[in-house]
Structure formats: C-alpha cells, structure tokens
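Student: structural data only, the sequence is not supplied:
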C-alpha cells in the first residue's frame, strides 16, 4: 500500500512541493519517497500514540518502521510523551544520536516536534447552537432526564478507549456515593467497530464485557422506571451527538491510550453556555493541552468515582473558571492553527538547513587534479569511523578486503606516504594492517609511531609519568559496574571507557557524570585531558594528540625530500581528528595543496574544509586516486546524498530556496 501511494505521489510531484503524510498506515512512505527524490520536502504526522522502546522492540520489523519515518524532514506528534518515545526508540533500537529536538539519521538532523491537533471549533459551535432542531433535542433530553445529572461518554468500542473502565468506575461511584443513585445517569454511546477491529476482537469480547457491566449496574442500582446506564451501541446523527453534548452535565473520557480525542474538544465547545466540567484520562493525547480539565487515571476506579462526585458538586464559579480556560484554548488552538504551525515549522526546518553553514562535499575533480599534478604526496587517515564503520564491539571493526586492497595500492606508489593515525593500540594496528609494510602507523592518538617498512615502535611518551592511570582506572571501574555492557580498554599511554554496548541513554548519562568526576580530580592534579569520543571516554596525556603527529610528519617529510608535500589528504571523523585539521590549516603548506576531510554530516562543527558522508565513500575516493572503481569515475562532486537511506536511488538536485510549492 505504501508503495502505491509513493508511485501516485511521484506522478504528480513537482520540485518544491511539500508532501504531508498522515498516520500509522503510511509509516514506510517517507523513506520510499526519500529514496526516489532525496531532496523532497516531507512532513509526517502521527495521530496515534507512539509506543515506548520496550513495546516497539517486540516488532520483528521495528527497524523498518523507524527507518521509514526517518525519511521525513519533520515528524510531528500529538504530545511530548509520544515524541519522547519515538526519539528514545531511534536511539535504543537504531543507535542514532538524538535529543529532544530530533534525531541524527543518515547524515542529517530529522526534526521532531509536538503539534497538538485541534478541531474546527467555529464550525462545531455554529452547528451546535444555530439550529432549532438541536435546540429542541436538547430540551427533550433534559425533559427525559429531569432531576438527574447527565454524564456523557462517546467512544469507539475497542480495547484502548476505556469503556469498560468507565463503567466500572461509574459502578464504584454509585457504591461510594449512594446519594447519587437515581440522581445521576451515564449515557454511553459506543460507535461500531471497523472491519479491522472486528478481526482483532472476533469473539466480541469487548462488546460482551460492556454488555455484562451495563446489565450488572442496571441490575444493582436501577429500577423498573429508571436505568442508571443508558448504552447506545450505534452511530448517532450529528444533530443527536451535539445535542447530547449540550445537554450533558459532565463529559467523561476514560481512554487507557489515545491520540487526539475529539469528543473532549467538542464537549468544551458545546458547553459554551452551561460550563459542564470535563473529566479526562491522563492517558489521552488531548489531556496535555487541556490542563484545566479534571485529570484521572482510568485504572484507579475509586479515584475516578471521587472525581465524578467532585465535578457534580463543583460550585458555579469554579465550573465557569474551568470552562473559560478550556474554551479559550479549544477555540484559539483549532485545526487551522495546527496545520499552520506544522507547515511553518517545516519551512523553518528547511530554511535552517539551507541557511546553515555547512562543510561542502569533497570535490573529487579538484582532488584528482591536484593528486595527478603532485610528485610528493602525504596521506593521514584515522581508522574507526573513517576507514571502517563504527560498530558496537570495537574488536569487530576489522578492515575488509576492499579497504586493504585500496590501501595497498595507494601505499605502493613511491610518491605516496600513507599513515594510519588512530586511537587504536599497537597490537591492533599491527595485526590487522601490518601486512602492508608500506604503511606508517601512529597508535594511541600519537603515543607511538612506526615508520613504513620498520618493525619497531617509537614510544613518544616514554618519559611521561603514568601514575595517573590507577586513579582513572578505579573511576572507570566504578562506572563500569553501574553501566551494564560497558568496559575498559587499557592502553599503554591511555585508558578508554567504552559504553556503546550499553543502553545508549544510560551510557550517555553515566559518561557525563564520569567526565565531570575525572575533570575535578585527575584533570587538576595531572597533566592529562579527558576526551569524549563516539560512545567512549578517554584519558591521555595532554601533549599527546594527532595534531602533533601531523606536524611531525609534515616537517619530517619536508626534510627528507627537500620540499614540502605537494598534495596532502587528511581524513577523520571525530573530535580527536580536529587536532590534525587544525595543525594542517595553520601549517606553511599551500592551502590548495591540502585536503582536510571530515567523515559525517555537512552540518557538524569541524575545522575540515570538506566532508564525506560515510567510510564507504572514503574508500571509493581513495580507489579513484588509484584509478579504480569505475562506478565513481565521473568527476562531479562525490555522489553522496545526505539524508539517504541504504540502497537509495539517485535523485534530483535540491533548489537553492524553498519555493512556493503546493501542499
């Protein structure tokens, strides 16, 4: 079904159009459109609750669902709790960085917002008060139930609307407050279920349960002349429905899980003159915007009963004050306000993306031209996140055959000096890359060096006192015990605490606490720095960093050849690599001879002059210099589109501005 929608949209789509997608039936559609048209403007709004990660992770295709929605530029929810669940799921299930404003996915920031939906209050009010038919029906209802307080509920007959809870709470109310027997009536309208819901409840268990409760209550508290529960399992005409809301003394909403509840909003409008109190479940998506209503937990039957009694005995002044606030909100935050805020936010998101200072995509034409013109070339590569993808287990980040083949070809050229400058230790680099003797290595962020074709490592931190390591290890050990899945990596000149295998939210929180503690202790008593990496913390001597290695290589290379490098390519992806970019940017090398490239989104803060999106693009770029990879042989900017999802198709070029496209 989603693919059919995608095909139809693409038949009529024009560049600049805004595509708005609604509800759970089309969760996969945003990514399908993004694959076909990478720069389409897409907003998605979910009208139902979004589950927590504990529930969503039960779905076999949970990653497909999340990835599908993340194809949008803007994702809207009815309440903050639903948006929080979505963001948490993206972090816990997909491993994407996130905050309250959105999710970093596929190289771009997908914005997440809360947009409480409204109703066309003016239209509802006009229908409810501008006709004699409804006036007569209101009069008739009040005549039928003269001397009695009318409590009204209208719900679909499914498991989340809380009809059974409402009936049980009303029974508890009559039990706790017998003075209201024969003086209060619950009129409950239950709309028939859809064919889809009938499949879920083929045995009519919900309907049977409701019928049993109605019969029980009427049997206990009713008489031949009066039944305290009036149940209507049918559709009402619009006139009958609005008349019922006008005649009511209380509106009662007891949903156990709900998105937008229109009945509560329509009830407020229909009580314009009588100011009947509204009792609403705290689990309703509308509860968050109706702050002055009486909020209840539908599972707390006695609490609901007490709230019903409170509403029935409320003074006129209190009822008027409550209704004034609710009425103002419903009539000013209507459906038009909702759609305007959604579109305005989308345009703001698109505008900020276009206006943001971004790092340009690596121009491979300029890269290849400079490379071919140079006789002395210097390469400096980070490893994790640059040459190989970031993985949960650092030990699993071993180089693939294509990477090894590409590095071997590059390093075999006598005009090239190729260095791997990594936070990895000597053992890892020797084991996995040592079979290429032409490579040079710097391990532990510059603590050790091994020159090409050499066997021995040079210890650059040999004279430094490492007495701080025990204190840091003890601190890391404490946080390891508090953070299941985390572990300590002990190097000769540094200690690293990894929390990628842990719960991402817990790990990030513990990392912040650990960093604060270390900066207050060893950070003040020793000449060390606490570095934050990708799901890790590392403590190392302050004089050791990749920038110092970059300076050393540029200087030594110039001394050996009698001239500085004519081509320098430096690639990295995280904070520690910024030291290399800084060193090269401030060096005496000709600016047009130096290519500093960060791996990641163009929007991230960096000192690099260029960017590539992911490690596979790095390998393709290096293979291009070797004369391989015909699939990237064209000389335009590297064919990587931010915001793409895996296996996406080529798309169109994004316009310079957000045009006045159609919605």
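Tutor: Yes, it's here. Being a predicted model, the structure only gives us computed values, none of them experimental.

Student: from here on, contacts and neighbour counts on C-alpha atoms
Tutor: OK.

Student: let's check: the centremost residue of the chain is which one?
Tutor: Nearest to the mean C-alpha position of the chain, counting by Cα atoms, centre = their mean, stands residue 87 at 3.2 Å.

Student: what is whichever helix in the chain runs longest packed up against?
Tutor: Longest helix of the chain, by residue count under DSSP state H: helix 335-355. Packing partners of helix 335-355 (3 or more Cα pairs under 8 Å, 6 or more residues apart in numbering; DSSP states H and E): strand 74-77.

Student: C-terminal to the strand it packs on, what's the next element?
Tutor: For strand 74-77, the following helix or strand on the C-terminal side (DSSP states H and E) is helix 80-94.

Student: okay, now the one to match up with it:
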C-alpha cells in the first residue's frame, strides 16, 4: 500500500476532487458567487505539484514489485500522469489506463491550464479504456484540438491515436457486475429475512414500490427526481394509494461541504412537503427518505428485491451499476421489474430494455412512471430478458479479462521496433522507431565514403542543409494574392545558402566519383537562386516534378530522363536555357495538360466560401486547399467531402488528390521524392553501367519519407545511409540531431575528397594495376582540372595510327573503348602492350591541343604532361589513383605522390 502524509494527501485530493472531478463532469461554475474559488493560482500550483508527486510515489511502488513481462493497469483520474512517469523509468513496460469518470468536452477540458500535460501523461499508456464512446469521443476531440493528433479505426474494433510513431489504442467496454457474487449474497439467511421485513413494511404486495439509491450530491439528480414525483402525484391522484417511493441517500458526514449541505436540506424539505400533501393517514411516509454512510450488496439486495421499479435521474454519470443489480435481483426472484434511467447515465447505453428519460424534463419522467404502472407482464418480461442477457454475458470478470487481453495485444514489441524517451518533465514522450534506428556517427559516414568509388548523395534543402521558418508558424507576408484568381501564391522566402555550404557542395560535386542532388519542395526559381551557382549539382524542385542534372553531367542522361520543363511563374523556357552545359530543367511528365487547375480552383473556391479560415494556395505545380486556420473537425469534414468531389471531377486528368495534415493537395500524378530518386538512380546505372556502392540520403519532413522508403525497399546495400534530421519516427535507418550535424557530415566528406587527390598508398597502386583490362582497350577521358576537381566535361578524342578523330563525350567518368588491331608492344614504347596488366595505348588526344602524340612517342613524362588518365569501364579504381597525377605545368615533370 501507499501511505501519504496528511498535507500531501489533502492537496492531492483537493486537485482530484476540487479541480479534475468538476471539470471531468463538465462543471465550470462561471456564474457562481466565487467562480474561481477552486482555481486560486497559488493553491492550484501547489495542488498540481502534489498530484504529480503522488503519481511518482505510486510509480515508485510499482517499480519495486515489477517483473519483466508484467502488465500495469491504472484506474481513475487520480493517476492520469503516472503512465508518463512509468515510461521514463521502464521504457518497455506495458501500461493500461481505464477512466471510470466521464471525459469532458474539449471546450471544457481546455480551460485547464495543465491540459496538454494531462493528455501527454495519458497518451504515454499503451491502452486507454472508457465505459462509453461519448467519453472516448471527447478525449479524441481534445487530442485533435489541443495536441493536433490524428485518430482512426483499427482492426479488431480499436480506435488508434497516432502519437510519436506509436499507435495508442482505445477501447470501449462497460464494466458489469458479478452474478455469482450476488447469488452467494442472496443465499444468506439475513438477507432473506431483510427482504421479508421490507416487503411487509412497504406493503409491496399491494403497492408498486419505486426504489432509488444515490449519493447526496447535485449531479445525481435527486432534486429533479423529487420534483417529478411531486408532479406525478399531483397529476395522477388515482395512483397515490397504489405507489410507494423509497429513496436512500448516501451521506458522508465526515466530509461535508456547503454544496452538499444545501442539496441535503432541499431534499429533506421536498420530502416533508410531499408527505404532508399526499401522504396523510399512511402508516409509512409516501416518500420514505433515509440516509446511510455507505451501502454494500447485503444492504442493497433486499431493497432491490422489494422494489418493482428502479428510478434514477442522474445528470452526469459515467458508470452506475445499481440498475444491473436491480435486474439480476429480480431474476433471482423470478419477477421482472422495470428500470427507468437517465439518458445521461452510462447504463442507459447498454441496458437497452430500460426506459430512458431526460431528467431535466419532468413531464417525461412522469410519463415513464405512468408507463411502469400500466406495463403488461409480457412487456416487462421481454425488457427484462433483453437486459439480463447482457448482464450475464458481460460480468465484471469477463470485462477485466477482455481489457487485459486488449492491453497485452498492445504490448510494445521490442523485436519490431525500438523505443526512446524524449523530453523533460511531463513533456517526456515515448517514441517508437523501426528496429535498428540509431544516430548516424560522422566517422561511420566518412569511413564508408573513403572506401567507395561510385557515390550518390541526396539532400533535402530546408531544415536539412539550412534552417528555415518552423512548420506551422504563420507568416502571412510570405503570400501574395493573385488578383485574377483570388489565390494565394506561395512566396515563401527560401533560406539563403551560406558560403560555407556552397563551398562544401562544390567540393563534393567536383569529385568525379560523386553524383550530388538537392531535392526540395521549393520552386525551381528558388533553387536556382540559392544553389544554381554550384557547378555539377543536380536539383529537383517541387518534390521532383521538375529537375535538372548538374553542369558537366552527361548529356544523354539529361536527354533520356525527361522532357523539357514547362513554363512557370519562375521563368519562361527560354530563360532556363537549352545548353546542357548550363543545365536544362526537365519535367517528369510528358505533354502534361495543366487545364485541371481551372477545374480544381473552381471547386475549391466553393468550399472556401463555405468554410471559415480556409484559403487556396498555388504552390508550383500543385494547388492546395489549406484549412489549418479553420475549426479542426469542420475543416476535416469539409476536406473529406472536397476530396471525394475533386476525385470525381478530375478522374480524366493525370493528377492525384492527397489529404495531408490540415490541407488538401491536388498535384500531378506520380510525383514524389521516391519517384525522382528512382529516376536518378536508374539513369546513372543505365548510362554508366555502374551501380552506386555508397548512397547518402538526408531529409527532415514527411515528403522525404518517400525516398527513404524507396531506397530501403528497392535499393538496399551495405553503404546505404537514409537519415532523418531530428529524432522522430521515420522510415530512415538513422537520424541526426540538427542541421549542424548535417554540416559536420558534409565537411567530413569534403575532407575525404580533398585528401583523396593527394594521398595514395602502394597497395592502392597494386590494386590499380590488377584492375587494368586484359588487352588492347584504350579507355580515356579528359582529366578534370586538379584545382577545381571538376567532373569531366567537353569532348574527348582518340588517335589511331597517328590521326585524331572520333570525338566522343564521357558520361559520369565513363570511358571510350578504342580497338587497334595493328598496335603492337615494343621495347621503345612499353606503354603499348596487349599483355594482361598493362596499359594498352595507341594515342591520346584532348581538345587542349595535344595532337601529334603517336604510337611510339608516348612516355611516362609525356603522359604526365598531357594530363590524361586511363580508367577501366567497370571500376572507378583508376580514378582514385590517376586523379593524383600532379599538375605542375607544361614544361615540368609531373608524378604520383604517395
């Protein structure tokens, strides 16, 4: 057991029953004499601190007795933040929480200053249980409105709340009674004697006895019941002699409050008035009211057996098992009774054979009492059988078993994912990640980068390479309105790239072994403005709808991989240029018809006029209907209907309608970062004939998940690094903490590339020698300038038997294979050889004017002076070594440095 000190217990109970209990029962006393009497800031702060302390004490006690594999099941509003404290101490513990009180509407719950902390505490559990769906609905709405979370139906009848990569399961299950326990109580001789005593006292054989047991508090509706009884007796004097009303009030004299005292005084006054007006000459009062400190089954069961009608009129009640007991008690007596319950009581949802009433409508209660008096025995029996079936098949034991089974099913599976804690205090959250998810170490990337020769490096831009405006913030200055279409045109200011970032990207792109792309949701003009100066850098705008290969990259790759980009607000086609050397923007969609935008805008405009807080945004090739400023539920409802209507009217266009977080987007079909990455990888492989042995892919938001998923599913390999920025659930295998860590990895790779052109070992040269072709192929391309270390560009030529012709370009460091049947090895020219392991060379020329180098005039010094290199077609090994030939000038000897 847990024992609390008196001061701590007092403040803890003050928070539970002075703050949480009224709020959870939808009570906000704004019209009272002292509307903030239970919300004194100083007292509230102390009470909240005590509430958290007591929750920690309970958690410590749980940890003392906890064994691996145990299920922890918490109950009630007293321990709402305990799941959070448990998750911090035992990350893989399986926690369930069941609320036995109503949950308030979101408008009431949001009046709590600690509303977000309470919700996060509850959501740290794996399973949350409610007696009724209406209580769960209020909880889900609060999660949606306060924390911005999504929820959906799950297989098996669950409701799932998506929270930090986990799905917190909710189930609806009303607790029941234990029939076998009532059987044992009913068999006691004392209980049977009490039944006979009460039957004689209230003359149950000649009169219809209405019975009730309620706590003396305003929410139980006793005063509403008494008023309806008085009206019934006044309207139906013929029934006065045929009825008897018995009301038991549960009164805790040890904890009186002015509110309870007032209710009690009104009940006593009303009971005296009814008896004086209608009960003259009766041996027992017509309205028999008595009070007890508490009741148990042995004291209630005789009353249920004597009564013919149970009358409850609670105003707000989560669970009331008295109707269950009443029905089963009459099954034992083989005499069906009638149950009249408030429609605001939880039992009215499950006992469908009962008569439901609105306690605020006295006439309705009067009609229900009249119905109970005149109901035929057949109808009584039918209603009784219907409810009895539910009671016997949903006992308390079966309810507990069902919840525990659900709790076990939602257990965290260590084999399927990993769990990490994040945050401080009640901001602590348990995040679920894919198995193997871990932080990416800079040394790991640098080592893999150093040992590989065909690399593909992919970056998102905003919040990956550079910081930008936080998501969700409102900066209305970033939008301008199109006066003709009344559409917001996204003018988000793209964060400028620092000189350090541009220099690092330039060094990476200068390495001929690298293919570097930046993929962003930004428009192409924004990317051109910020990154267009980086030679060799590939760019993909609007999530891959438009893209271009880096300057100096293979022309055939560009031409084969897409059609010319269409005009846009960023610039005309002519302004984009047509020279591959300058980079041509390509479009992933051929002959794309964008007339869909007019149709889409017209439909969106109708919904915009009917939904406050929404607007249409033109974002590059897509149209968005933003409803983040609208009422969350109404906006979501309208978005769903808009989605259905747009899907219908746009079925003949090559577009897709996508619903995102607080927005609906219409965009060209088959456009996402996964698609463009597939195109990039396929083009590289088909053009160069080589597969990348190193892939680094980094991004920070949901749009990057497509390329993470694609690479992990379709192109897995040892040196594949999919990296999300920020520790959060992702399809990526690695994470880094922030943009600074991305920059650190970027610098590490550039240092490797810079060092690679100066330092090689003898083992490297031996490896180079072993990788040469077996015979006579000349594989040559123009050497990039050492100072810039740029990717090969321009035209390449070769000479056979002293003449130069057949100019070709070399894709991605690929090579031209030239055969010469007349070439033979000679002592004067050891470079000319058909023997395995030698360089078979007939003549090498470049546009730099190196003509005249004949078959027998090539030497090692002339090779250095010519600044050329030979590389095999299926390996980048030669590039590794001959990129280190020192460029010392036209008249100086060059060499290889070790």
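Tutor: Received, thanks. Predicted, not measured: the structure shown is a model, and the values here were computed from it.

Student: now do the contacts for the residue nearest to the centre of the first structure.
Tutor: By Cα atoms under 8 Å, 6 or more residues apart in numbering, the contact set of residue 87 of the first structure is 98, 99, 100, 102, 103, 112.

Student: just the buried residues out of those residues, in PyMOL syntax.
Tutor: Isolation of the buried members of those (16 or more other Cα atoms under 10 Å) is achieved in PyMOL through the command below:
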select buried, resi 98+102+103+112
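
Student: which one of the contacts of residue 87 of the first structure is nearest residue 43 of the first structure?
Tutor: Nearest to residue 43 of the first structure out of the contacts of residue 87 of the first structure is residue 112 (Cα to Cα; 10.0 Å).

Student: in three-state terms, label the counterpart of that closest one in the second structure for me.
Tutor: By TM-score structural alignment, residue 112 of the first structure lines up with residue 170 in the second structure. Put simply, residue 170 of the second structure is strand when judged by DSSP: H, G, I helix; E, B strand; the rest coil.

Student: now which residue in the second structure aligns to the residue nearest to the centre of the first structure?
Tutor: Per TM-score structural alignment, residue 87 of the first structure is aligned with residue 140.

Student: look up how far residue 718 of the second structure lies from its match.
Tutor: Distance, residue 140 of the second structure to residue 718 of the second structure, using Cα to Cα, to the nearest Å: 43 Å.

Student: mind checking the end-to-end distance for stretch 105-120 of the second structure?
Tutor: End-to-end distance for stretch 105-120 of the second structure: 17 Å, by Cα to Cα.

Student: between the two ends of stretch 538-546 of the second structure, what distance do you get?
Tutor: End residues of stretch 538-546 of the second structure are separated by 11 Å (Cα to Cα).

Student: need the residues that contact that stretch.
Tutor: If you take Cα under 8 Å, 6+ apart as the criterion, stretch 538-546 of the second structure is touched by 515-524, 527, 547-551, 565, 585-589, 620-621, 668, 671-673, 675-676, 703.

Student: the residue mapped onto residue 9 of the first structure from the second structure: helix or strand, and which one exactly?
Tutor: When the second structure is aligned by TM-score structural alignment, residue 9 of the first structure is paired with residue 62. Taking DSSP H and E as the criterion, residue 62 of the second structure maps to helix 41-65.

Student: what about the strands in the stretch 301-450 of the second structure?
Tutor: Here the stretch 301-450 of the second structure has its strands, by DSSP state E, counting those that start in this stretch, at 309-311, 338-342, 355-357, 417-422, 429-434, 438-439.

Student: mean neighbour count for those strands - can I get that in TSV?
Tutor: Converted to TSV, these look like this (neighbours: other Cα atoms under 10 Å):
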stretch	mean neighbour count
strand 309-311	24
strand 338-342	26
strand 355-357	22
strand 417-422	17
strand 429-434	22
strand 438-439	16
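
Student: perfect, that will be all.
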